[in-house]
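K.L.:
sequence? don't have it. structure:
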């Protein structure tokens, strides 16, 4: 209790020292030790920086083998830590939705503001405490360690073996360039999800390129929706030309897009986010039609 009280008081005060010293004062010992191990402490003590600082609990959520691998590879560790650091002073009042900030790792991080639940995220990680002021910048506390994305949405889909059918359909529908746009959310059906449609439906889609394009576009939302921004009974408009909507639902800890359960969420891409789902989504106007197997 005493530690929590001290931390709470620190959040409301102007903390002395540089950003590393502010991290030490906030009690995030894991981050501080890793910053020191990576040899970044001195560099962060000079210049002006904003740090998105994962909590001790955030590091504990990482797979043990990944954390061990980073701890044993100073260069990889330094790159991940630099991905949490932006040059200059960025306060909460400076944040805007879909803003992208250049990090010391050479890649951008994306800010999102979800007004319905007053959440602000950076690469999908919730910012739980803002504006811890240092002599040379600001620290914001986040609840998840951010890992640099491994390419665009198309790269993410291409790199996932369970999304091979989706990738082939995207290519067939000439949608690769559309998925290279910025600030997109893709609900990505697995190969098993496509198999559930059955051979008749898959053959119908193969014979009708325009229908295939509309179905695929129905899985794309033209803004970034991380898990922190999704809520029960939310309706999100999609990229297809009829602007059909997907209904978001929550049941316990599970999240659904229509009847598609999210089985892997918040896969960050350089141009948005991917959520892997277990069903192919079909606009309401197509359900029950001959195209989808009605006799």
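P.N.:
Everything's here; your move. Here the structure is a predicted model, which means the values were calculated and not measured.
K.L.:
From here on, just use CA atoms for contacts and neighbour counts.
P.N.:
OK.
K.L.:
What's the end-to-end length of stretch 140-154?
P.N.:
31 Å (CA to CA, to the nearest Å).
K.L.:
Now do the strands in the stretch 51-200 of the chain.
P.N.:
Secondary structure of the stretch 51-200 of the chain by DSSP state E, counting those that start in this stretch: the strands cover 85-87, 100-102, 108-114, 119-122, 125-134, 137-142, 184-189.
K.L.:
could I get the ones you listed as CSV with mean neighbour count?
P.N.:
Below are the strands of the stretch 51-200 of the chain laid out as CSV (neighbours: other CA atoms under 10 Å):
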stretch, mean neighbour count
strand 85-87, 20
strand 100-102, 16
strand 108-114, 21
strand 119-122, 21
strand 125-134, 21
strand 137-142, 24
strand 184-189, 26
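K.L.:
out of these, nearest to residue 240?
P.N.:
When the strands of the stretch 51-200 of the chain are compared by CA to CA, strand 184-189 sits nearest residue 240, at 12.4 Å.
K.L.:
what's in contact with the closest one?
P.N.:
If you take CA atoms under 8 Å, 6 or more residues apart in numbering as the criterion, strand 184-189 is touched by 153, 157, 163, 166, 219-226, 257, 271-280.
K.L.:
And the closest residue to residue 225 other than its chain neighbours, how close does it get to residue 224?
P.N.:
Closest residue to residue 225 apart from its sequence neighbours, by CA to CA, 6 or more residues apart in numbering: residue 185 at 5.9 Å. In this view, residue 185 and residue 224 are 5 Å apart by CA to CA.
K.L.:
before we move on, what about residue 121?
P.N.:
Noted for residue 121: a distance of 11 Å to residue 224, by CA to CA.
K.L.:
then this one, side by side with the first:
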């Protein structure tokens, strides 16, 4: 009778399935399972204890065609990308904490953020919402995520340096001696594009760049001392920038399809970097408490 009870428990609870078997049985992860098979990872994931952050089929459908093609044509790249969704050992939701960085199976870090407040209540990993937690299997745990994670290749300064559309911002950051500050951990940069700076008059540019204190005040007004992915933002949220004289206020427009920080539209959101996140904006942000630019 004891043996029959154990068999019944396995059938009823699906806990006797491995993580891969559970993914197969679920039905929402056909793309993930096919990629795991293609990359030769089925045996690995079935013969150890792992936590998997599992993107659904809908998550893979969000990937652009070029990224999909690259993954499907390069098995080494595919394997590395899949292992960025895996942690060795059991990591339940109860182990999560805000700004926790965890080392994934490919050796790169991913950041957990917990946004729990009146305007929102979500948990993300690298900005991707964890929509379901703690699906137990015989050799680990599965957490469901709504997007495919791509590992960051550098920090904020590396990203700004490598983006030609942010060359004006980079030159001003260097001029203001803020590169070290932007290499700190858990930061959000609202990065004005070159086009955003071009909207300022020459007199405004001269006023900002001609005074070291003003330049630093404007630039640090674009940096928040916590990781703020768009999934955690809410209407009329006040964020505290490194320039602590004033807050940044978040606005959602067009039925929540667009995000603005003050008067600046976020044109490229959620660019994950090793020390936080970058959002590209279309206006230069000016502190209200010290209106440097008219």
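P.N.:
Yep, it's here. Being a predicted model, the structure only gives us computed values, none of them experimental.
K.L.:
So after superposing, what's the score?
P.N.:
The pair, once superposed, lands on a TM-score of 0.92 when counted by TM-score structural alignment, normalised by the length of structure 2; 278 aligned residues with a CA RMSD of 1.2 Å.
K.L.:
if we can go back for a sec, okay, the strands of the stretch 51-200 of structure 1 in a markdown table with distance to residue 176 of structure 1 next?
P.N.:
Converted to a markdown table, the strands of the stretch 51-200 of structure 1 look like this (distance: least, CA to CA, whole Å):
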| stretch | distance to residue 176 of structure 1 |
| --- | --- |
| strand 85-87 | 31 |
| strand 100-102 | 23 |
| strand 108-114 | 22 |
| strand 119-122 | 26 |
| strand 125-134 | 27 |
| strand 137-142 | 33 |
| strand 184-189 | 13 |
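K.L.:
Now, the contacts of strand 184-189 of structure 1 that are in strands?
P.N.:
Using DSSP state E, the members of these that fall within strands are 220, 221, 257, 272, 273, 274, 275, 276, 277.
K.L.:
tell me which of the residues you listed is nearest to residue 203 of structure 1?
P.N.:
Taking those together and measuring to residue 203 of structure 1 by CA to CA, the closest member is residue 277, at 21.6 Å.
K.L.:
Which residue is the nearest non-sequential neighbour of the aligned residue in structure 2 for the closest one?
P.N.:
For residue 277 of structure 1, the aligned position in structure 2 is occupied by residue 281, per TM-score structural alignment. Nearest residue to residue 281 of structure 2, sequence neighbours excluded (CA to CA, 6+ apart): residue 266, at 4.4 Å.
K.L.:
Need the residues touching each of residue 121 and residue 224 of structure 1.
P.N.:
Here residue 121 of structure 1 and residue 224 have residue 112 as joint contacts, going by CA under 8 Å, 6+ apart.
K.L.:
List the contacts of the match of residue 277 of structure 1.
P.N.:
190, 191, 192, 193, 196, 264, 265, 266, 267, 268.
K.L.:
Taking those residues together, which two end up most distant?
P.N.:
196 and 268 (13.1 Å).
K.L.:
In terms of packing, which of these two has more residues around it?
P.N.:
The neighbour count for residue 196 of structure 2 versus residue 268, taken as other CA atoms under 10 Å, is higher for residue 196 (20 against 13).
K.L.:
that older thread, what about the residue nearest to residue 281 of structure 2, is that helix, strand or coil?
P.N.:
Following DSSP: H, G, I helix; E, B strand; the rest coil, we place residue 266 of structure 2 in the strand state.
K.L.:
my read: it touches residue 260, true?
P.N.:
Yes - under the criterion of CA atoms under 8 Å, residue 266 of structure 2 makes contact with residue 260 at 5.7 Å.
K.L.:
Starting from residue 54 of structure 1, give me the distance back to residue 23 of structure 1.
P.N.:
Note on residue 23 of structure 1: its distance to residue 54 of structure 1, by CA to CA, is 10 Å.
K.L.:
Identify the contacts common to the two.
P.N.:
Listed as contacting both residue 23 of structure 1 and residue 54 by CA under 8 Å, 6+ apart are residue 31.
K.L.:
The helix or strand where residue 37 of structure 2 lies vs structure 1, mean deviation?
P.N.:
Element membership of residue 37 of structure 2 [criterion: DSSP states H and E] is helix 30-38. Helix 30-38 of structure 2, aligned to structure 1 and superposed, deviates on average by 0.4 Å (mean CA distance after the TM-score superposition for structure 1).
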